[in-house]
Structures are given as structure tokens and as C-alpha cells.
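[1] Let me see the structure of the following:
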Amino acid sequence: MELFEPEDERLNAFVFEYTNVQGATVVLGEDDVRSFKYLEDPTGIGSVAGNDLPWIRYADILLSRAEALNEVQGPTQESIDLVNEIREAADVPPIDLVSYADKESLRDFILDERGREFHSEWLRREDLIRHGKFIEMAVARGKPAKDFHVLFPIPQSELDKNPNLEQNPGY
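    You can find the predicted model right below:
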């Protein structure tokens, strides 16, 4: 949650505390915050939930383009404008080219903006792996992450079906 600015509208999708059925207030820790970004359809039955979860969003396209432009050309006004289009929708102040004049600082900012924009959309792990920061950030949060955790284990049923497969290292 430390990625978010206090006025960020995206924070409204999270529940930090609630009153349980016994009437007690439950305060959630940082790793336990609940998101109501994509609520379950209350009329859904079984696998027919009626929820249409996005596979890709326009924000992903804009931030991916901003990231690619930064990697190829360094910070440009176009990459800043793309990021600001996302920030404007979240009602947070825009960034400027002067504040992010080098490739590394804009790269880090875009990664953090992706974390804010796509929270609870299952993209953060892959973004952090792609930037080589997954293990570092997990360890910083007190998680016992090891280098091999960037890969998932191959299910035993798949290994049993194909003797040519080898389990990913560490599993």
C-alpha cells in the first residue's frame, strides 16, 4: 500500500478494516488488505459466475508503451504523457519529464505505477520477475524467497505423463 499516494482514487477499491459478524472491528495487516476491484456476481452459480474479468486493459497497453519507449529512447514527453493519462484517471498529480530525466528513474516509476494500477489483477509477480526484482522485494517484505521461486513447480501429474520433463530447480 506504500506505493499509493493518499489522494489516489484506486485506494477506494481496498478494505483495510471491517466489522465481522460478531460486531468486532477487524484491522487487516498490509499483506491481508482485501480488494473489491472485481466483486463476485451474487447471482452466479458454480462456474457460471457472470464476471467478465479483463485479460488486458487499455491502461496495460499505455504503460507497456511508456515502458518500451523509455527502454529504447530513454524518457520522452510521450512516455510521460502515457503515464499521466493513467494517473489522471486515478486523480493523482501528473509527473514531469524533469523529475524523471533518466531511464532508470522512469523505469522504476513505471514499475511502481503498474503496481498501483494493476493491484489485485495478478500482474505484479510477472512485472517484478521481468525487472529482476521479485526475490529482492519479497525478501524485503520478510518472505523466505529464493532464486528458484521465479518459476513455479511443474505439477507431478505432468511429470508423470512425460518422462522428458524435468522438475524446475528447487522443487
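
[2] drop to CA atoms for contacts and neighbour counts, all remaining ones
    OK.

[3] Need the nearest residue in space to the spatially most central residue of the chain, chain neighbours excluded.
    Computing the C-alpha centroid of the chain and ranking residues by C-alpha atoms, centre = their mean puts residue 124 first, at 3.0 Å. Taking C-alpha to C-alpha, 6 or more residues apart in numbering as the measure, residue 124 lies nearest to residue 115, with 5.9 Å between them; neighbours along the chain are not counted.

[4] Neighbours of the one you found, how many?
    21 (other C-alpha atoms under 10 Å).

[5] Report the distance from the helix or strand hosting it to the chain centre.
    For residue 115, the element it lies in under DSSP states H and E is helix 103-117. If you compare the mean C-alpha spot of helix 103-117 with that of the full chain, they lie 11 Å apart, counting by C-alpha atoms, centre = their mean, to the nearest Å.

[6] Surely the residue nearest to the centre of the chain and residue 117 touch.
    No - counting by C-alpha atoms under 8 Å, no contact exists between residue 124 and residue 117, whose distance comes to 9.9 Å.

[7] helices or strands up against the next helix or strand after the helix holding residue 115?
    On the C-terminal side of helix 103-117, the closest following helix or strand by DSSP H and E is helix 124-130. Where contact means 3 or more C-alpha pairs under 8 Å, 6 or more residues apart in numbering; DSSP states H and E, helix 124-130 is packed against helix 103-117, helix 134-140.

[8] For the comparison step, fold the sequence that follows:
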Amino acid sequence: MFSTNIFLFSFIFSLFCIRIDSRLTDTWLMGPQYDANGEQLKGTYDKQGEPFVYTKEVPSASYTSEMEGYRMNKFEVAEGSTHNSTTDIPVFRYTHVLLMKAECLLRTNQGGAGELVTQVRQRAFKDSPAKATVTDEQLRQNSAYQYGYVENYQIVDPGNQDPIQFGRLLDEYAWELVWEIHRRRDLIRFGIYTKKSWLSHKPQGDYRTVFPIPDGIINANPNLEQNPDYE
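    Predicted coordinates:
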């Protein structure tokens, strides 16, 4: 599960193509790490005693060093937290409403989607307000992400390379809502989840757009049938 998440983090992180987008540093913990007194932290595991520096590179999905890979830093961490956290995360927020409305406008061939997405982006481009502006036409363009199956940081199998309708809007969903438990549903809705490859993922059948019903639930109710292809 952890290695899968590492690749997911890399997938979303790679979409932040503009460094002046403050969501990059607001979302990800990177570089040298310090304690509350300004002292640099030291490694305690496989890099014991070395200066603690989070790096972007994640060479393996099977094993990661304690410093490999940027970490999620989108939500405030309570002082004294260790392995577990009681931090609440948003389930539904207004920026998501604006993005969904923008998607509805695009899918029904109406104008105004760009203005809504621009409104969402303005918070992240305070130092360069002009960069926040996006148009309806831009949102209709393909995704900036290079889809394909990856080994050793190289795409070895491009897989399905069909353009994604409203792909730029899908990127906007990623930039704004990363770590808010929406991505799988977004990929399904945009027709990508069972069609394209990314990082360590290859398409594995359209039936995976729904989950299997747990055996315990089926055993408790003989009237239930397992979802197709999960038998």
C-alpha cells in the first residue's frame, strides 16, 4: 500500500508544471527538515545521523529510503504527532463545487468554465496574478501529464495515448484536490482509469470501476450477488 501511494504522490506532483503555483510547496514537504528550534533533523533509520533532506527521487516501488520522496504537507500536523494523526481533512469544499460547475459547463458546451477555474487558481498565484487566468479553450485541451508505464523513471510502454477530453480541467482537479480522496472517481469519470497507463499502473479491465462486495457481506445476505468479474 505504501509503495503504491508513493507512486500516486509522484503522479500528482509531476502535474505541478508551474513552480510559482503555491500549491506545490503548500502541499508537499521537500528539502532539508528542521525542528521547532531551527535545528536540522537527522536521519534515524537507514540514513541514521545524516542531515534529513527529502528528495524528489523514488528509485523503487518496493523499497524507499527514509528520505526518498516528497511527503504530504497539505494539512496542519498537530504538535507532538508521531505515527498517527487526529487531523481532520475536508470531505467537501467550495473550490470543489466551482470545479464541478466548470466541468458541467464544459460538458454542456456552455461558457464560463474558465472564469470559475481562474477563481480557484487565484489563491495560489498571489505573486503572479496573471498566471492564475485560464480560459474555456485551455480547459478543453489535453492533459499536461505524460501517461505511460514507467520503469526507472522512463516510459517503457506508452499504452493508450488518445487525447483526454477536457484534460486540462482534469489537471486542475489534481492540482487543487490532491490528498482529498477524489482522484479515482475523477479518472473514472474522464474515461482514464481503465484505459491508460501511469507509473506502475496498467489498465486491468473496465469492471474495476466498481469495487467487489466483501465476502462477509455476501455471506450474510444470500440475495446479494458479487459484482461482475470479481467471482
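
[9] TM-score for the pair, please.
    The TM-score (TM-score structural alignment, normalised by the length of the first structure) is 0.78; 165 aligned residues with a C-alpha RMSD of 3.1 Å.

[10] hmm, back to that, format the helices and strands packed on helix 124-130 of the first structure as JSON lines; extra columns: distance to residue 66 of the first structure.
    Compiled in JSON lines, those are given as follows (distance: least, C-alpha to C-alpha, whole Å):
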{"stretch": "helix 103-117", "distance to residue 66 of the first structure": "8"}
{"stretch": "helix 134-140", "distance to residue 66 of the first structure": "21"}
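
[11] Could you single out the most deeply buried of those?
    For those, the largest average neighbour count (mean count of other C-alpha atoms under 10 Å) is found in helix 103-117, namely a mean of 19.

[12] From the rest of the structure, what touches that helix?
    Applying C-alpha atoms under 8 Å, 6 or more residues apart in numbering, the contact partners of helix 103-117 of the first structure are 3-4, 10, 59-60, 63, 66-67, 70-71, 74-75, 83, 86, 100, 124, 127-128.

[13] aligned partner of residue 155 of the first structure in the second structure?
    Matched to the second structure by TM-score structural alignment, residue 155 of the first structure sits across from residue 214.

[14] What distance do you get for that match to residue 227 of the second structure?
    10 Å (C-alpha to C-alpha, to the nearest Å).

[15] Between the two, tell me which one has more neighbours.
    Shown here are residue 214 of the second structure and residue 227; by other C-alpha under 10 Å, residue 227 has more neighbours (13 against 9).

[16] and the more buried one, helix, strand or coil?
    Taking DSSP: H, G, I helix; E, B strand; the rest coil as the rule, one finds residue 227 of the second structure in the coil state.

[17] Give the equivalent position in the first structure for it.
    With TM-score structural alignment as the criterion, residue 227 of the second structure lines up with residue 168 in the first structure.

[18] wait, doesn't its match sit right on residue 147?
    No - look at residue 168 of the first structure against residue 147 with C-alpha under 8 Å: they stay out of range, at 11.6 Å.

[19] can you list residues touching both of these two?
    Common contacts of residue 168 of the first structure and residue 147 (C-alpha under 8 Å, 6+ apart): none found.

[20] could you pull out the strands for the second structure?
    Assignment of strands within the second structure using DSSP state E yields the ranges 28-29, 31-32, 53-54, 71-72, 148-151, 154-157, 198-199.
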